[in-house]
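build the 3D model from these lines:
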Amino acid sequence: MKNEWKLVFLLTLLGVIGVISIIPYQLAKLRENIKLDDSQLMMLTILGVLQNTFIVFVCTFLGIRLQKSTKLDIPHLRAWVSKTEQPPFSWRWLGIGIFVTLFSSLLIILLDMYVFMPNIDTKELDKQPPNWWQGLLAVFYGGITEEIMMRLFGMTLIIWILARVTRQKETNIHSVCYWIGIIGIAIFFGISHLPSVIGIFGELSLMLVLRTVVLNGILGIWFGYLYWKKGLEYAILSHMAADLFLHVLFPIILKVTF
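I've put the predicted structure just below:
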C-alpha cells in the first residue's frame, strides 16, 4: 500500500507539471478568443491549476486502484517506486510507437487540410498559432496529464466496469472489453474538445463535430493500445511525440496550425 501511494504521488506530481507547462499555451488561446484583462486571466489560471491538480490526483488514485482488476499497468514507474527489478524496456516498441505516431500525425494533418477544413467556414476565423516554445511546453500536458486522465483513469474505469458486469476475472478479460475501453475513451476525448471548438469557430456544426472526434480519436486509439499491451509509459512517450509533431515540428515545417 505504501508503494501504491508513492506511485500515486509521483504520477500526480508529473501530471501537475504538465498542467503548469501548458499555461503559456492556454493564455495565448484565451487572449485570442476571450477579451479579459491580466488580473482576470491570472485568476482563471490559478483556479485552473488548483482544479486540475485535484482532478489529476483523483484520476491517478482511482486509476491505480482499478488497475488491479484489469491487467493494465505502469510497469516501469511501479518497479521504480517499489525498488524492485525493472522489467525490460522495449526500445523496439518505443520505436514502433513513435513511427505509428508520426504516420498518424501526418494523416491527421492531411485529413484536416483536404477533408475537413475545405468544408468548414473559416472566413471570420483569425487563427494565430502559438509560439513554438508554447507548443513545446504543451507536450508535457498532453503526454502526461491527458494520459493520466484518459488512459489511466478513463480507459481503466471502462474496462473495470465491463469486467465486473460480465463477471470476468483479471486473468481472462476478453479483448473486446479492452477495445471498447480504447475506442470509448478516444471518442470521449474528442467530444471533450467541443467546448473549445465552439470558442474558436463560434459555432458547432456536424462537420466540426466529426473533425474534432475523428482527428483526436485516431491517435487516442493507438495510445490506448500501447497502454493495454505495453504499459502507460509507452502511451505517455508516444503522446508526447504526437504533440511534438502536431504542435511544434509540423507547424514550423509545413506552415500549418493544428
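
contacts and neighbour counts: CA atoms only from here.
Fine.

what's the spacing between Gly15 and Leu102?
Per C-alpha to C-alpha, to the nearest Å, Gly15 is found 24 Å from Leu102.

tell me how far the helix or strand where Ile98 lies lies from the chain's centre.
Using DSSP states H and E, Ile98 falls within helix 91-111. Computed by C-alpha atoms, centre = their mean, to the nearest Å, the chain-centroid distance of helix 91-111 equals 15 Å.

give me the residues contacting it.
215, 218-219, 222, 226, 234-235, 237-239, 241-242, 245-246, 258 (C-alpha atoms under 8 Å, 6 or more residues apart in numbering).

out of those residues, which end up buried?
Buried subset of the contacts of helix 91-111 (neighbour count, 16 or more other C-alpha atoms under 10 Å): 215, 218-219, 222, 226, 234-235, 237-239, 241-242, 245-246.

following up with a second sequence; could you model it the same way so I can compare the two?
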Amino acid sequence: MVKQKKWTMIICMTLFAFISCLIALPYTTAVLVPPPGVEITKTQLLITLIINITVQSFIAIIIGVYLGPKVGLKANIIRNWIYKDTNEKFNGRSVLYAILAGVAGTAILILIDYYVFMPQLEELAKYSAERKDISFLTGLSTIFQGGYAEEVMLRFGAMTFVVWLLSLIFKKNYA
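So this is what the prediction gives:
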C-alpha cells in the first residue's frame, strides 16, 4: 500500500473513531462525573475524553496500518471500503451470527450481573440504581464507541503490535 493510501486509511479510520465518540455523547454525558477534588467542568472532561480516545485510536491505527501487513494482517474489508482495491466484503451470514452471539452474550452478562454480582456488591447495586434514568437508546449509543474505538485500540493496534513483536522474536516473516 503506497504512503498516501496508508494515510487516507489512517485519517478515515481516525475520523470514524472521533465520530463514534460523538455518537456516544448522550450516554457519556449522563454517566461522566468529574473525579472528586479535581477542578474541571463536565464539558472539559468530555472534551478531554473525546481527544484521548481519538488520539489513542490514531496511534493504534498507525500501528495497524504500518505493521499489520508485515505480519499478514491486512484489513482488506476496510481497504475495500476506502479504496475499492480488494474484493473482500462482509459475509452477511457471519455478520448475522456475530450480532446474534453479541446479543446472547450481552443478555447472559446482564443476567449474571443482576442475579450474581449485584446481590453481593452493595456499591454495584447502588450505582446501578442511580443509572436507572438512562434510557435504552442512550445506552445503545455506546455501541459505536465501544464497538469501534476500543476494538481499533486493542485488536488493530495492540494485537498487531504484539504479533509483530512476536514475529521479530521468532524470526517469522508473513509479508
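
tell me, how many residues neighbour Phe116 of structure 1?
Around Phe116 of structure 1 there are 16 other residues, counting by other C-alpha atoms under 10 Å.

now check it against structure 2: what is it aligned to?
Matched by TM-score structural alignment, Phe116 of structure 1 corresponds to Phe117 in structure 2.

separation between its match and Leu165 of structure 2?
Distance from Phe117 of structure 2 to Leu165 of structure 2, by C-alpha to C-alpha: 38 Å.

ok, back up a step: which of the buried ones among the contacts of helix 91-111 of structure 1 sit farthest apart?
Maximum pairwise distance among these (C-alpha to C-alpha): 20.5 Å, between Leu215 and Tyr234.

from the contacts of helix 91-111 of structure 1, which land in strands?
Members of the contacts of helix 91-111 of structure 1 lying in strands (criterion: DSSP state E): none.

helices and strands around the helix ranked longest in structure 1, which ones?
When structure 1 is parsed with DSSP state H, its longest helix is helix 38-67. Secondary-structure packing of helix 38-67 of structure 1 (3 or more C-alpha pairs under 8 Å, 6 or more residues apart in numbering; DSSP states H and E): helix 2-21, helix 156-165.

off-centre distance for that helix?
Computed by C-alpha atoms, centre = their mean, the chain-centroid distance of helix 38-67 of structure 1 equals 14 Å.

and if you look at stretch 140-157 of structure 1?
6 Å.

find me the equivalent region of it in structure 2.
Taking TM-score structural alignment as the measure, structure 2 aligns residues 144-161 with stretch 140-157 of structure 1.

that stretch: end-to-end distance?
Taking C-alpha to C-alpha, stretch 144-161 of structure 2 runs 23 Å from one end to the other.

which residues sit against it?
Applying C-alpha under 8 Å, 6+ apart, the contact partners of stretch 144-161 of structure 2 are 17, 20-21, 23-24, 53-54, 56-57, 59-64, 67-68, 71, 73.

what's the neighbour count on the closest residue to the match of Phe116 of structure 1 other than its chain neighbours?
Closest residue to Phe117 of structure 2 apart from its sequence neighbours, by C-alpha to C-alpha, 6 or more residues apart in numbering: Leu124 at 7.8 Å. Number of residues near Leu124 of structure 2 (other C-alpha under 10 Å) recorded here: 15.

and the gap between Leu124 of structure 2 and Arg79 of structure 2?
As judged by C-alpha to C-alpha, Leu124 of structure 2 and Arg79 of structure 2 stand 42 Å apart.

also Phe90 of structure 2?
From Phe90 of structure 2 to Arg79 of structure 2 the distance is 12 Å (C-alpha to C-alpha).

repeat for Val65 of structure 2
Counting by C-alpha to C-alpha - Val65 of structure 2 and Arg79 of structure 2 are separated by 10 Å.

now do the same for Thr29 of structure 2: helix, strand or coil?
helix (DSSP: H, G, I helix; E, B strand; the rest coil).
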